[in-house]
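**Student:** need the 3D shape of this:
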Amino acid sequence: MSNPEIAKSIKTGSYNTNYHDLGEGEVILFIHGSGPGVSAYANWRLSMPVLAEKFRVIAPDMVGFGYSDRPEDITYSMDIWVEQAIDLMDALNIKKFNIVGNSFGGGLAISLAIKYPERLNKIVLMGAMGVEFEITAGLDQAWGYTPSIENMKSLLDTFAYSRVLVTDELAQMRYEASIRPGFQESFGSMFPAPRQSSVSAMASNEEDIKKIDKDVLIIHGRDDKVIPFENSIRLHNLITKSQLHGFGECGHWSQIEHKDRFNKLLVEFFSEK
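**Tutor:** Sure, this is the predicted structure:
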């Protein structure tokens, strides 16, 4: 049986990136979060086909995650992931693109907007990092994950507002992804204790964030236990051309917990001229 998480492969810098490439038209780059067992497919499987009806959707596994390479000599950092995103777009000969960033990916989208403003059109930040905050118990639990099916079920309970979405099948899929060879070694090296320093490493300077002059749609679950809803309020206050959409009865996974509304928001936002 083929694995839907494995798609195309392309050389980015000195390593290979696994990426999904669907649809045609204006380009939207989707960046996943940083939970254990994550991949672009696991994160965006309910959004990619819908957005690909009108746009070209590109969703990579960031280096160290999913089915992209895990180089032995790498020190993971926001700079590494930002360069990978730009290298990927360069390799695909894409000059300008929109971006959707979830959690860690939101922090990365903010870094990209600051470092490469000329490359970006519109930005969607979902449950985003990118500002300083006191690490939550939920984020500490995610980054401190050690593999077991019980730990994964507990973690997914933290991520989602409703147990209905957190099926045993989903827990099994993410658990199996988290025990693939080399995964725990790379994941464990990304966010070492004390993990507050990793929150800081994902944060951009607020004065730089204020200078972002793109149209930005900020989406957050009001009941998020991983990344505080207050983060998005702060980002909304910092970014002049931003709009904020909060989902009630929603945890850290707006794109799964409120998938139809989430996808509709994105289609409308990216369709507006």
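**Student:** please make it C-alpha for all contacts and neighbour counts, starting now.
**Tutor:** Will do.
**Student:** and stretch 58-65, what's buried?
**Tutor:** Of the residues in stretch 58-65, those buried by neighbour count under the rule 16 or more other CA atoms under 10 Å are I58, A59, P60, D61, M62, V63, G64, F65.
**Student:** and those, which is closest to N3?
**Tutor:** Of all those, the one sitting nearest N3 is D61; the distance, using CA to CA, is 14.2 Å.
**Student:** that closest one contacts W81, doesn't it?
**Tutor:** No. The pair D61 and W81 does not pass the contact test of CA atoms under 8 Å, sitting 10.2 Å apart.
**Student:** hang on, the earlier thing: could you dump the buried residues of stretch 58-65 into TSV with secondary structure and distance to E24 added?
**Tutor:** Compiled in TSV, these are given as follows (DSSP: H, G, I helix; E, B strand; the rest coil; distance: CA to CA, whole Å):
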residue	secondary structure	distance to E24
I58	strand	10
A59	strand	14
P60	strand	16
D61	coil	20
M62	coil	22
V63	coil	25
G64	coil	28
F65	coil	26
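**Student:** also this sequence, please, to line up against the first:
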Amino acid sequence: MKFKNLKYLFLLCLSLTMTAQDLSQLKPLDAELTAVSYPFPVTFKIIKNQGQDLKMAYMEAKPNNPNGKTIVLLHGKNFNAYYFEQTARRLQQEGFRVIMPDQIGFGKSSKPKQYQFSFQQLAENTKSILDDLKINKFLLLGHSMGGMLATKIAVMYPESIEKLILVNPIGLEDYRKFSPYQNVDKQYAAELKNTYQSYKDYQLKFYYDGKWKPEYDPWLNLLAGWTISEDFPITAWNAALTSDMIYTQPVVDDFEKITTPTLLIIGTRDRTAIGKANAPKELQPLMGLYQNLGKETQKKIKNSKLVELENVGHSPHIEVFDRFIKPLLEFVKITNLT
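**Tutor:** All right, here's what the predicted structure looks like:
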């Protein structure tokens, strides 16, 4: 018994030491990540809407040997465009021009105090960047929340989208059927409680199956750095507003409206679901079942293909890049989807 207690104390001390080492690398980050250098040139577009002038950041990776195609990468809620670096470099090598926006409320873009977030508004903002760049036709990839946005863009601008790729998108189910509504004030209070450790625990559980690797640190630190910054109240407020958007604006009815050739890349271990913690306990196990949701969604989207990645979580392009990039490249290079 004494030995077991000593062993427990040793493991506890080791855990605390590792946490302290992790936290020692964490630096406070301002709301627009001005101290963070992105891997590709960043341009800022002034977005004029809702009575405000807002800055929307985007990266552009130009290929040395262009194939004449452009692909737009849309980030998830807990991320920004930076985490597409490896994907963008590979697509760049294949001749693609790659555009990676930070949506309003994310990354280096403005964090407004008041803003009516909607997927339609974010779609218009994104399209305006492409219009400025004279890009009329493009391929579109969305991960997580970016998958919901990509779905909306595909429905709003079908003539512009050559191919659509959805990578573990959230919104494959209507969360309102499972979880009661939490107003923005409650969402904000919850966001303000987040810390480095709470973000890491969440990502360990839903993204990486409890196995952390050093290459995950940059994406965690970009998020957690806000929690120790004086700008945390405004970044947390924007996080609450976008959570409200995701919950109140489901896209499940949009899938059958998609006419663009579509690839679904689904890590089947994923269990991500908005509002799961607030759902009745008996319903929580029924949420975020991606091994089922991928198949159900593929049936709704005409001219679509499903690639399931077994034992992979929410972020395949980070967790298992080689398994993710192979079907992606095969899809973007073919001329017809069969």
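**Student:** once they're superposed, what TM-score comes out?
**Tutor:** For this chain pair, the superposition-based TM-score is 0.85 by TM-score structural alignment, normalised by the length of the first structure; 264 aligned residues with a CA RMSD of 2.8 Å.
**Student:** take the buried residues of stretch 58-65 of the first structure and write them to TSV, including distance to N16 of the first structure.
**Tutor:** As requested, the buried residues of stretch 58-65 of the first structure are arranged in TSV below (distance: CA to CA, whole Å):
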residue	distance to N16 of the first structure
I58	15
A59	14
P60	11
D61	10
M62	10
V63	8
G64	11
F65	12
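**Student:** so L54 of the second structure is in which element?
**Tutor:** Using DSSP states H and E, the secondary-structure element containing L54 of the second structure is strand 52-61.
**Student:** mean deviation of whatever helix or strand comes next after that strand from the first structure?
**Tutor:** With elements assigned by DSSP H and E, the helix or strand that comes after strand 52-61 of the second structure is strand 70-74. Once the two models are superposed, strand 70-74 of the second structure sits on average 0.3 Å from its counterpart in the first structure (mean CA distance after the TM-score superposition for the first structure).
**Student:** at which residues are the helices of the stretch 51-200 of the first structure located?
**Tutor:** 78-91, 104-115, 137-143, 149-159, 168-178, 183-190, 196-202 (DSSP state H, counting those that start in this stretch).
**Student:** want to throw these into TSV with distance to N3 of the first structure and mean neighbour count?
**Tutor:** Written out in TSV, the entries for the helices of the stretch 51-200 of the first structure read as follows (distance: least, CA to CA, whole Å; neighbours: other CA atoms under 10 Å):
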stretch	distance to N3 of the first structure	mean neighbour count
helix 78-91	22	18
helix 104-115	23	25
helix 137-143	24	18
helix 149-159	20	20
helix 168-178	11	18
helix 183-190	17	17
helix 196-202	31	18
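**Student:** which one, of those helices, ends up nearest to L22 of the first structure?
**Tutor:** It's helix 78-91; of these, that one is closest to L22 of the first structure (CA to CA) at 14.5 Å.
**Student:** can you spell out the matching residue range in the second structure for that closest one?
**Tutor:** Against the second structure, the aligned range for helix 78-91 of the first structure is residues 119-132 (TM-score structural alignment).
**Student:** now that stretch on the first structure. Mean distance?
**Tutor:** Between stretch 119-132 of the second structure and its aligned partner residues in the first structure, the average distance after superposition works out to 1.1 Å, using mean CA distance after the TM-score superposition for the first structure.
**Student:** what lies in contact with that stretch?
**Tutor:** The set of residues external to stretch 119-132 of the second structure that reach it, using CA atoms under 8 Å, 6 or more residues apart in numbering, is 45, 47, 101, 103-104, 136, 148-150, 152-153, 245, 249.
**Student:** again with stretch 69-89 of the second structure
**Tutor:** For stretch 69-89 of the second structure, the surrounding residues in contact (CA under 8 Å, 6+ apart) are 38-39, 58-59, 61, 95-103, 106-107, 135, 137-147, 149-150, 219, 222-223, 239, 242, 317-318, 325.
**Student:** swap in stretch 197-216 of the first structure?
**Tutor:** 77-78, 104, 107-108, 110-111, 113-114, 117, 120-125, 129-133, 135, 191-192, 235, 238-243.
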